[in-house]
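> Following is a predicted model, sequence given first.
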Amino acid sequence: MNTLQNKMWNKNFNLVIIGQIISLFGSAMLRFALSLYVMDLTGREDIFAGLFAISNIPILLSPLGGAIADRFNRRNLMVIFDFSSSFVVLVFILLLSQNSHSILLIGVVMVLLSVISAMYTPTVTASIPQLVGESSLAGANGIVQAVQALSYVVAPVCAGILYGMMSVQALIAVSGAAFFLSAVMEIFIKIPFTKRQSEGSMLKTIGRDMKEGFVFVSKQPFILKSMLIAALINFILTPLFVVGGPIILRMTMKSTDSVYGVGMGIIQFANILGALLIGVLASKIIMKKVYIWILAIAVILIPLALSVTPMMLEFGFYPSFILFLISAVPIAIIMTILSIYVITKVQKKTPNENLGKVMAIVMAVAQCVAPVGQVIYGFLFRAFHAQVYIPLLFVSVVMFAVALLSQRILRNEIA
């Protein structure tokens, strides 16, 4: 690796990050605009929720995207995927201009864009280790994660403002332009690529590559342990904020719209802060000591539960709200730090020719468990709607168990 690549902020990494900012911003704006558009057309939030759930199914294609990322030039793939997204958006705008406003059309567009995203994400993740030095890898992953989290905060705000100022077609066109601009910028990225020999048809080659990825993961105890830890954290904690946060703030604490937005925004910024801190903290974290961080989450969940007890709620809204945020912010920070740290360790232990496949498998497993957790939390919070602190205390106990499990399975890891 040359001197330029040893520095995190080199030209190629900068272009990847700028491309990510533009592409993710366009994607987040489009998703938000479509949510408003569907609700305006139907007056029903549940229809969009169903479309959203269906559009998440293509995440299962991530291993295929990883195999493709290991077989072809990753720079070219990023360019193709962003151009493809802009083309889908262009066709969508043309159909809208012909008064084709069906929910089915919107669903098809969302699924197509999700399929492209399932291919795009492992390509970017596999490219990062080729663009920065090993010592800067954790920080680089943190920047990528921070950009993603920031797009989820800023893009909906911009889309909400623009939605009231222009037609939905114009707003969708802005998103399409963002994909196109990102693709153009990515053309100037240089990512090392060595063409690999293929036997038989490309379809059979990709199939063998996917099998090779699963076999490689199954024979790597460290990767299996890391995948288990990442999946447990995503299964238990991510849905807590996605489902539990809105329920606690809106239904239990009965916050106003503006205060609710502030609360959820602060938690999102905590994720960004965690992503930025990983560059400083990565060298201080040891894999076999990860359980201490998980133990800290288990402990912090106790005051989080306390914030929604009847006794605390009797003191009024703001004491409960402040205690909730004081507890939720460090949990969100630690979650993000651990997630990026585990991903970075797996990247360092995976050969470049398997990097896309392995990262796609790890991320697919970790992300696929989150919807299951969301369903479970939905049932728990509904069953204990008058005693929301009970599910939170239960989660604290579960995280104590996860900490003990992590201590046991990672005790022999020396780094």
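That came through fine. Residues are numbered from 1 along each chain as shown.
> from here on, contacts and neighbour counts on C-alpha atoms
Fine.
> ok, Leu41 to Ile47 distance?
According to CA to CA, to the nearest Å, Leu41 stands 10 Å off from Ile47.
> again with Tyr260
Counting by CA to CA, the gap from Tyr260 to Ile47 is 23 Å.
> Among these two, which residue is more densely surrounded?
Shown here are Tyr260 and Ile47; by other CA atoms under 10 Å, Tyr260 has more neighbours (19 against 15).
> what about that one, which helix or strand?
helix 257-281 (DSSP states H and E).
> tell me which residues of that helix are tucked away?
Across helix 257-281, burial judged by 16 or more other CA atoms under 10 Å covers 260, 263-264, 266-279.
> which outside residues touch that helix?
136, 138-143, 145-147, 149-150, 153, 245-246, 249-250, 325, 328-330, 332-337, 340-341 (CA atoms under 8 Å, 6 or more residues apart in numbering).
> Of those, keep whichever come out buried.
Of the contacts of helix 257-281, these count as buried by 16+ other CA under 10 Å: 136, 138-143, 145-147, 149-150, 153, 245-246, 249, 325, 328-330, 332-337, 340-341.
> Which of those fall within helices?
Among the buried ones among the contacts of helix 257-281, the ones falling in helices (DSSP state H) are 138-143, 145-147, 149-150, 153, 245-246, 325, 328-330, 332-337, 340-341.
> Gly133 is in contact with Gln5, isn't it?
Yes. The criterion here is CA atoms under 8 Å, and Gly133 meets it with Gln5 at 5.8 Å.
> any idea how far Ile334 is from Pro351?
The separation that Pro351 has from Ile334, given CA to CA, amounts to 28 Å.
> Ignore what I typed, I meant Ser175.
Taking CA to CA, one finds Ser175 at 32 Å from Ile334.
> Pretty sure Leu113 sits against Ser85.
Yes. Counting by CA under 8 Å, Ser85 is a contact partner of Leu113 at 6.2 Å.
> okay, pairing it with this:
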Amino acid sequence: MKKGFSKNFYLVVIGQIISLFGNAVIRFALPLHLLSVTGSAALLGVVSGVAFLPLVVMSPIGGLIADRMNKRNIMVVLDFFTAGLVLLFLVLSGRGSLVSLILIMLFLLYGISGAYQPSVQASIPLLVSEEAVMPANAIINMVSSLSGLLGPALGGIAYGLWGITPILYVCMGCFFLSAVMEIFIHIPFVKRVRTDTLLHETIADMKSSLIFIGREKKEIGKLTFCCAAVNLFLSALMIVSLPVIVTQVLVFPRNNASEMYGFLEALMAGGGLLGGLGAGLLSKRLNVRSTWKLLFCCGMLLLPMGAALYKGLPVYLAYLILAVSGILIMAMASLYTIQVMSYIQITTPPGLIGKVISWIIALSTCAQPLGQIMYGFLLEHLRGMLWIVFVVTAAATMLFARWNRRVAQRL
């Protein structure tokens, strides 16, 4: 096991690269195709918003399955199933309602993602040495960030050149190739003997994971809420505010707001990659007890972003302030999440890892759309005073960081 990583871990990473790239492309291309065909932005918003629900529902279920079945088999089956799903979509295209087909497809894709990720996260402590858990998480995080960056970019270019059908064939090939490769992964697994009905055992498993988070290891429950808070305050604000500010508030001399927003999105994704790289390179120097400092710095960085929205500031200077602050916030948020996730993986018993991680994914996933709704409302009603949103969020983030400090000191 070189540097704490096993051959099987590298195979998981390669499978993630292929599978996540295909998933990112198809989840970007399908809504774009819907908008292109129907021309309805409202319909796009409804379909995209509702499609997140299966991710929330399936994450806890995926955690239960991950702790009871061979994690390798889960990955293989879900990738083969996704490839078959894309093929079925290709066959049914043009034979029914496009809106219904895309909605069902996105529902299933997000549901599969919710069931898939707990297996990947739960397998990491089984495939690497304890000191390599944080670098391993950093690698998985960077793969996810890179897929989220390149998938939509390449998907948008490919859709403009060739349309939806070739994209679907490529994605189907990605899922099929990933599934075949994952067959050769070996993840340690001890089969549990069933002592009761499936329903009773499922309820008992859910109860045991909640008891572990809420009573036996309260710090993990509190850290879970901290991760959700990062999505609620920071991620949601970045997602909702930046397109509004760049395309509707800042007035660029060359009338190239869309282009400038595209650059800014790429820079934000680069910030996430930077955080993952930092976690991998500095893993031996990082301590989960100090993670509150990252949240506090994120809150501080929101203040210059608010200051950039004052009238009279040169537009490109305001843009530069937003870009630099945003990159640093995304890097620190990524670094924070990786450290917290690594601590939870190391301290959670093997039989509970999948379920505990699934609760983190579910709560974090719920928090982000709630934050987006909240900030959407605030940005709409405070259009002339957007700096207030950043100042209030900065104060809330720094207060949350102080609470996080008390939690981390007990670890």
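Sure, I can see it. Here the structure is a predicted model, which is why all the values come from computation and not from measurement.
> what's the residue lying closest to Phe252 of structure 2 once chain neighbours are set aside in contact with, if anything?
Among residues not flanking Phe252 of structure 2 along the chain, Val315 sits closest, at 6.6 Å (CA to CA, 6 or more residues apart in numbering). Counting by CA under 8 Å, 6+ apart, Val315 of structure 2 touches 250-252.
> try it again with 10 Å
Applying CA atoms under 10 Å, 6 or more residues apart in numbering, we find Val315 of structure 2 in contact with 246, 249-253, 308-309.
> List the contacts of the counterpart of Leu90 of structure 2 in structure 1.
When structure 1 is aligned by TM-score structural alignment, Leu90 of structure 2 is paired with Ile93. Taking CA under 10 Å, 6+ apart, we find Ile93 of structure 1 in contact with 87, 99-100, 168-173, 176.
> if you look at those residues, which of them are in helices?
87, 168-173, 176.
> Distance-wise, check Leu92 of structure 2 relative to Val99 of structure 2.
Note on Leu92 of structure 2: its distance to Val99 of structure 2, by CA to CA, is 12 Å.
> Pick out whichever of the two has more residues nearby.
Neighbour count, other CA under 10 Å: between Leu92 of structure 2 and Val99, Val99 has more, with 17 against 13.
> any idea what that one aligns with in structure 1?
With TM-score structural alignment as the criterion, Val99 of structure 2 matches Ile103.
> Likewise for Ala236 of structure 2?
Match for Ala236 of structure 2 (TM-score structural alignment): Pro239.
> Setting aside sequence-adjacent positions, which residue approaches that match most closely?
Per CA to CA, 6+ apart, closest to Pro239 of structure 1 is Gln374, 4.9 Å.
> Provide a list of residues in contact with the aligned residue in structure 2 for the one you found.
Matched to structure 2 by TM-score structural alignment, Gln374 of structure 1 sits across from Gln372. Contacts for Gln372 of structure 2 (CA under 10 Å, 6+ apart) come out as 231-233, 235-241, 378.
> And the helix or strand containing Asp70 of structure 1, how far out from the chain middle?
In this structure, Asp70 of structure 1 is located in helix 62-71 according to DSSP H and E. On the basis of CA atoms, centre = their mean, to the nearest Å, helix 62-71 of structure 1 sits 18 Å off its chain's mean C-alpha point.
> who does it touch, helix- and strand-wise?
Secondary-structure packing of helix 62-71 of structure 1 (3 or more CA pairs under 10 Å, 6 or more residues apart in numbering; DSSP states H and E): helix 74-97, helix 103-131, helix 202-218, helix 352-383.
> if we can go back for a sec, quick one: which of the contacts of Val315 of structure 2 is nearest to Glu219 of structure 2?
Using CA to CA, Ala308 comes nearest to Glu219 of structure 2 of the contacts of Val315 of structure 2, at 37.1 Å.
> since we're on the nearest residue to the closest one once chain neighbours are set aside, how many residues are nearby?
Nearest residue to Ala308 of structure 2 in three dimensions, chain neighbours excluded: Ala318, at 4.7 Å (CA to CA, 6+ apart). Applying other CA under 10 Å, we find 21 residues neighbouring Ala318 of structure 2.
> what's the counterpart of Ala318 of structure 2 in structure 1?
Match for Ala318 of structure 2 (TM-score structural alignment): Ser320.
> so its match touches Leu313, yeah?
Yes. Between Ser320 of structure 1 and Leu313 there is a contact at 6.0 Å, judged by CA atoms under 10 Å.
> Quickly list what's touching both of the two.
253, 306-307.
> Among the residues you listed, which one has the most neighbours?
Ser307 (26 neighbours).
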